[in-house]
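Asks: coordinates only, sequence not included:
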């Protein structure tokens, strides 16, 4: 993967590690959490992964009222088995604790029915949600990848938010 001009070296390193992990786990389940607080950066990172991978990388977006991660994924894929799945919108889920507890209860179903890596992207701003997520991640999945925006990207994002 070549260096992208608008991505920091740190993000490039994280992205390359994520790409290698996705490649290494083709045909196997792996749950990965990635933290990125900026939609535009997350979109560029996912697009870069999709462009550089031979695998079919799909995305789904969680709804605020979703409470069951497994069922949401199963319902969206309807039996399809992509090379990897990007799950967006974790920060919008109103019952995060319920979702994580439910995912824990059916974790063997993930392994049985999802033979591909699942990357759950989130922009976690609430401290208690981050604590719940960290506990879940440390005990059930691979460590989080953390992606940060460049100062100029952050300024642009803040300016766009101010205009809304």
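Replies: Received, thanks. All values reported here derive from a predicted model rather than from experimental measurement. Numbers count the residues shown, from 1 in each chain.

Asks: can we go C-alpha only for contacts and neighbour counts from here?
Replies: Fine.

Asks: and the helix or strand hosting residue 23, what other elements does it pack with?
Replies: According to DSSP states H and E, residue 23 maps onto helix 9-24. Using 3 or more C-alpha pairs under 8 Å, 6 or more residues apart in numbering; DSSP states H and E, the elements in contact with helix 9-24 are helix 39-52, strand 142-147.

Asks: adding mean neighbour count and distance to residue 70, write these out as CSV.
Replies: Shown next, in CSV, are the helices and strands packed on helix 9-24 (neighbours: other C-alpha atoms under 10 Å; distance: least, C-alpha to C-alpha, whole Å):
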stretch, mean neighbour count, distance to residue 70
helix 39-52, 16, 21
strand 142-147, 17, 17
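
Asks: okay, these in TSV with distance to residue 122 next?
Replies: Below are those laid out as TSV (distance: least, C-alpha to C-alpha, whole Å):
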stretch	distance to residue 122
helix 39-52	9
strand 142-147	10
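
Asks: returning to what we had before: show me how far the helix holding residue 23 is from its chain's centre.
Replies: 13 Å (C-alpha atoms, centre = their mean, to the nearest Å).

Asks: nearest to residue 66, of the helices and strands packed on helix 9-24?
Replies: helix 39-52 (19.8 Å; C-alpha to C-alpha).

Asks: next secondary structure after the closest one?
Replies: Scanning forward in sequence from helix 39-52 by DSSP H and E, the next helix or strand is strand 57-61.

Asks: tell me the angle that following strand makes with helix 9-24.
Replies: If you take axes from the mean of the first three to the mean of the last three C-alpha atoms, to 10 degrees, strand 57-61 sits at 110 degrees to helix 9-24.

Asks: what's downstream of strand 57-61, the next helix or strand?
Replies: Per DSSP H and E, the first helix or strand lying C-terminal to strand 57-61 is helix 69-77.

Asks: please compare the first structure with the one that follows:
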């Protein structure tokens, strides 16, 4: 039986999930879709974004939200203007000070996203933001396909580290 090391297994998993993300973005086909990508590490996010360019030749626009952002829709429309990129990645949600307000306003404005945007919207979230989406914006969360998770939830990560230490 062939056994992969944790590092090799992690790399294979990252490639598989990145291909899944690329496929989901391609399937949008000029229509709005919401994709949630959960990753607790900023460095891992960058690694995935670099890898994504190998699997997807689309014009991917990226926005990094400022800590002062309070409305996602406004931040996006201000950034892209009248252009319609092939895909849009939004990062930095974890740094937004008024994150609850931003999530609630996004849920309220969700129909405008579908009316105005003809591209996949990829929201990069961590575990905390994902939980807030479930509680504060369940309608918006329901629009997204299943969340693509690039690492274990924090509570599972802690358990696995504790098991490794005690082994």
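Replies: Yes, it's here. For clarity, every value in this text was computed on a predicted model and none was experimentally measured.

Asks: tell me the contacts of the counterpart of residue 34 of structure 1 in structure 2?
Replies: In structure 2, the residue matched to residue 34 of structure 1 (TM-score structural alignment) is residue 37. Neighbour list for residue 37 of structure 2: 122-125, 147-150 [criterion: C-alpha atoms under 8 Å, 6 or more residues apart in numbering].

Asks: count the neighbours of residue 29 of structure 2 for me.
Replies: A count of nearby residues for residue 29 of structure 2, using other C-alpha atoms under 10 Å, gives 13.

Asks: find the nearest non-adjacent residue to it, please.
Replies: Using C-alpha to C-alpha, 6 or more residues apart in numbering and skipping the chain neighbours, the partner closest in space to residue 29 of structure 2 is residue 119 (7.5 Å).

Asks: check contacts around the one you found.
Replies: 28-33, 84-88.

Asks: and it, how far from residue 44 of structure 2?
Replies: Relative to residue 44 of structure 2, residue 119 of structure 2 is positioned 24 Å away (C-alpha to C-alpha, to the nearest Å).

Asks: so for residue 131 of structure 1, which of the helices and strands packed on helix 9-24 of structure 1 sits nearest?
Replies: Comparing the helices and strands packed on helix 9-24 of structure 1 by C-alpha to C-alpha, strand 142-147 comes nearest, at 12.8 Å.

Asks: buried sites along the next helix or strand after that closest one?
Replies: Once the chain leaves strand 142-147 of structure 1, the next helix or strand it forms, by DSSP H and E, is helix 151-163. Under the neighbour-count criterion of 16 or more other C-alpha atoms under 10 Å, helix 151-163 of structure 1 has 153-154, 157 buried.

Asks: nearest to residue 71 of structure 1, of the residues you listed?
Replies: Ranked by distance to residue 71 of structure 1 (C-alpha to C-alpha), the buried residues of helix 151-163 of structure 1 are led by residue 157 at 32.9 Å.

Asks: OK, contacts around the closest one?
Replies: Residue 157 of structure 1 sits next to residue 38 when contact means C-alpha under 8 Å, 6+ apart.

Asks: residue 111 of structure 1 too?
Replies: 28-30.

Asks: which non-adjacent residue is nearest residue 97 of structure 2?
Replies: residue 67 (5.4 Å).

Asks: ok, now how distant is the aligned partner of the one you found in structure 1 from residue 6 of structure 1?
Replies: Structural correspondence for residue 67 of structure 2 with respect to structure 1 (TM-score structural alignment): residue 64. When distance is defined by C-alpha to C-alpha, residue 64 of structure 1 is 31 Å away from residue 6 of structure 1.

Asks: then residue 130 of structure 1?
Replies: Distance, residue 130 of structure 1 to residue 6 of structure 1, by C-alpha to C-alpha: 27 Å.

Asks: please say which position in structure 1 residue 81 of structure 2 maps to.
Replies: In structure 1, residue 81 of structure 2 lands on residue 78 (TM-score structural alignment).

Asks: count the neighbours of its match for me.
Replies: Neighbours of residue 78 of structure 1 under the rule other C-alpha under 10 Å: 8.

Asks: for residue 74 of structure 2, same thing?
Replies: A count of nearby residues for residue 74 of structure 2, using other C-alpha under 10 Å, gives 12.

Asks: how about residue 88 of structure 2?
Replies: Counted with other C-alpha under 10 Å, the neighbours of residue 88 of structure 2 add up to 22.

Asks: show me what contacts it?
Replies: 60-63, 119-122.

Asks: can we see that at 10 Å?
Replies: The neighbourhood of residue 88 of structure 2, defined by C-alpha atoms under 10 Å, 6 or more residues apart in numbering, consists of 25, 34, 59-63, 76, 80, 117, 119-123.
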